[in-house]
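K.L.:
Got a sequence here, can you build the structure:
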Amino acid sequence: MYLHELLTPALTFCNLDGGSKKRVLETASKLIAEQAQGLAAEEIFSGLIGRERLGSTGIGSGVAIPHCRLESATQACGMMIKLADPIDFDAIDNQPVDLLFVLLVPSEATEDHLQTLAMLAELFNRAEVLAALRDTTSDQQLFDTALRLAEH
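P.N.:
Here you go, the predicted structure:
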């Protein structure tokens, strides 16, 4: 699955207030539920927190990819967040996180889920991508930059 198939301008947020890992996941869950038909904020949050209990989705370099599979999801959905201030996310390198990509997929989409996570991890492992995303100042600019960089 490609980034342009997952991400919409309505689910791209630049300079979002974070506060804490739990608060960011709660906020993301509510914002996604407002946009995605048939998904409840409580179910999303429960799925994301459940996955975090297995181990942090903070992949290093200030990036986290919180993700989960949901019974009620009919298609994959993504959300891009650039936080106003980095937060502790228990990342593997112990660095605070300021860039997040939240990924929700249908429960039966195991192979697609893994391929999409690999694509995201590869994208966010590039220093020039992280620098360009961190230089954005608006939701639309963050969206446009993410899609442009994912094409290369």
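K.L.:
only C-alpha atoms for contact and neighbour calcs from this point on.
P.N.:
Will do.
K.L.:
State the distance from Leu6 to Ser107.
P.N.:
16 Å (C-alpha to C-alpha, to the nearest Å).
K.L.:
Please tell me how far Thr27 sits from Ile44.
P.N.:
11 Å.
K.L.:
If you could redo that for Gln115, that was the one I meant.
P.N.:
Between Gln115 and Ile44 the distance is 21 Å, computed by C-alpha to C-alpha.
K.L.:
Check Phe89 too.
P.N.:
Counting by C-alpha to C-alpha, the gap from Phe89 to Ile44 is 18 Å.
K.L.:
The spatially most central residue of the chain: helix or strand, and which one exactly?
P.N.:
Centroid-nearest residue in the chain: Phe101, 1.6 Å away (criterion: C-alpha atoms, centre = their mean). Using DSSP states H and E, Phe101 sits in strand 97-106.
K.L.:
just the helices in this protein please.
P.N.:
3-6, 21-35, 41-54, 110-123, 127-134, 139-150 (DSSP state H).
K.L.:
Just send those back as JSON lines, with mean neighbour count too.
P.N.:
Output for the helices of the chain, formatted as JSON lines (neighbours: other C-alpha atoms under 10 Å):
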{"stretch": "helix 3-6", "mean neighbour count": "16"}
{"stretch": "helix 21-35", "mean neighbour count": "18"}
{"stretch": "helix 41-54", "mean neighbour count": "17"}
{"stretch": "helix 110-123", "mean neighbour count": "15"}
{"stretch": "helix 127-134", "mean neighbour count": "15"}
{"stretch": "helix 139-150", "mean neighbour count": "19"}
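K.L.:
Tell me which of those helices sits nearest to Cys14.
P.N.:
Nearest to Cys14 among the helices of the chain is helix 139-150; the distance by C-alpha to C-alpha comes to 4.8 Å.
K.L.:
for comparison, sequence B:
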Amino acid sequence: MAIKKLFSGEDSVLSLSPGDKKELLEMLAQEASARLSYDGPTVLDALQARERLGSTALGRGVGLPHTRLEGLGTPLALLARLTRPIDFEARDGEPVDLVFMVLWPENSAEGFLPALSGICRVLRGNQLPRQLRQARSGAEALAMLQAAEVDSPDEAV
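P.N.:
The predicted structure follows:
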């Protein structure tokens, strides 16, 4: 699924202020629940279960919490920028301040890994994370993300 289809104009939150990783996941689950009319505690439990398998921090201040959910109708991706970085147990030791959360329907595994891969691909360059940290609005951040997908030398998601 292309980034422009995965993220819509409303799918960004540029001022989250969690105190730690647990609180961030709670906030993301609440945001997802409101957008999907899906049970927030179920989203939170699934995100936490995935994090117990290993941190979803990508390094360089970026996190990619993701999970598949039973009964979810359509995928949801959220871009969150934190007001201050938090420890996300990243391998490089860098705290996270940019977060891309992806929720995917359990019964529709096709496209899940390519979607995650596409996000990782556009984040490879140093420029995009820096630009996202300076975006003035959610719409601007998502436009930057979509433009990076178009400019990516690899095949789009």
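K.L.:
follow-up on the earlier one: average separation of the strand holding Phe101 of structure 1 from the aligned part of structure 2, please.
P.N.:
For strand 97-106 of structure 1, the mean deviation from structure 2 after alignment is 0.4 Å (mean C-alpha distance after the TM-score superposition for structure 1).
K.L.:
I would like the residues contacting that strand, please.
P.N.:
Residues from elsewhere that reach strand 97-106 of structure 1 (C-alpha atoms under 8 Å, 6 or more residues apart in numbering): 28, 58, 60-89, 91, 113, 134.
K.L.:
Buried ones among those?
P.N.:
Buried subset of the contacts of strand 97-106 of structure 1 (neighbour count, 16 or more other C-alpha atoms under 10 Å): 28, 58, 60-70, 73-74, 76-84, 86-89, 91, 113, 134.
K.L.:
and the gap between the residue nearest to Leu130 of structure 1 when sequence neighbours are not counted and Arg23 of structure 1?
P.N.:
Nearest residue to Leu130 of structure 1, sequence neighbours excluded (C-alpha to C-alpha, 6 or more residues apart in numbering): Phe124, at 6.4 Å. Distance from Phe124 of structure 1 to Arg23 of structure 1, counting by C-alpha to C-alpha: 23 Å.
K.L.:
Could you check how many residues crowd around His152 of structure 1?
P.N.:
6 (other C-alpha atoms under 10 Å).
K.L.:
Please list all residues in contact with the residue nearest to Pro106 of structure 1 when sequence neighbours are not counted.
P.N.:
Computed as C-alpha to C-alpha, 6+ apart, the closest residue to Pro106 of structure 1 that is not its neighbour in sequence is Ala73, at 4.6 Å. If you count contacts by C-alpha under 8 Å, 6+ apart, Ala73 of structure 1 has them with Gly38, Leu39, Leu104, Val105, Pro106, Ser107.
K.L.:
hang on, isn't Leu79 of structure 2 packed against Leu16?
P.N.:
No: counting by C-alpha atoms under 8 Å, Leu79 of structure 2 does not reach Leu16; the two are 10.5 Å apart.
K.L.:
Leu98 of structure 2 and Gly73 of structure 2: what is the separation?
P.N.:
26 Å.
K.L.:
repeat for Lys22 of structure 2
P.N.:
Applying C-alpha to C-alpha to Lys22 of structure 2 and Gly73 of structure 2 gives a distance of 26 Å.
K.L.:
same check, this time on Leu14 of structure 2
P.N.:
Here the criterion is C-alpha to C-alpha. By it, Leu14 of structure 2 lies 26 Å from Gly73 of structure 2.
K.L.:
rewinding a little: filter the contacts of Ala73 of structure 1 down to just the buried residues.
P.N.:
Buried among the contacts of Ala73 of structure 1 by 16+ other C-alpha under 10 Å: Leu39, Leu104, Val105, Pro106, Ser107.
K.L.:
Make a markdown table out of those residues and add distance to Gly50 of structure 1.
P.N.:
A markdown table is the format used below for the buried ones among the contacts of Ala73 of structure 1 (distance: C-alpha to C-alpha, whole Å):
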| residue | distance to Gly50 of structure 1 |
| --- | --- |
| Leu39 | 16 |
| Leu104 | 13 |
| Val105 | 15 |
| Pro106 | 16 |
| Ser107 | 14 |
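K.L.:
From these, pick the one nearest Glu52 of structure 1.
P.N.:
Distance to Glu52 of structure 1, by C-alpha to C-alpha, is smallest for Leu104 among the buried ones among the contacts of Ala73 of structure 1, at 13.5 Å.
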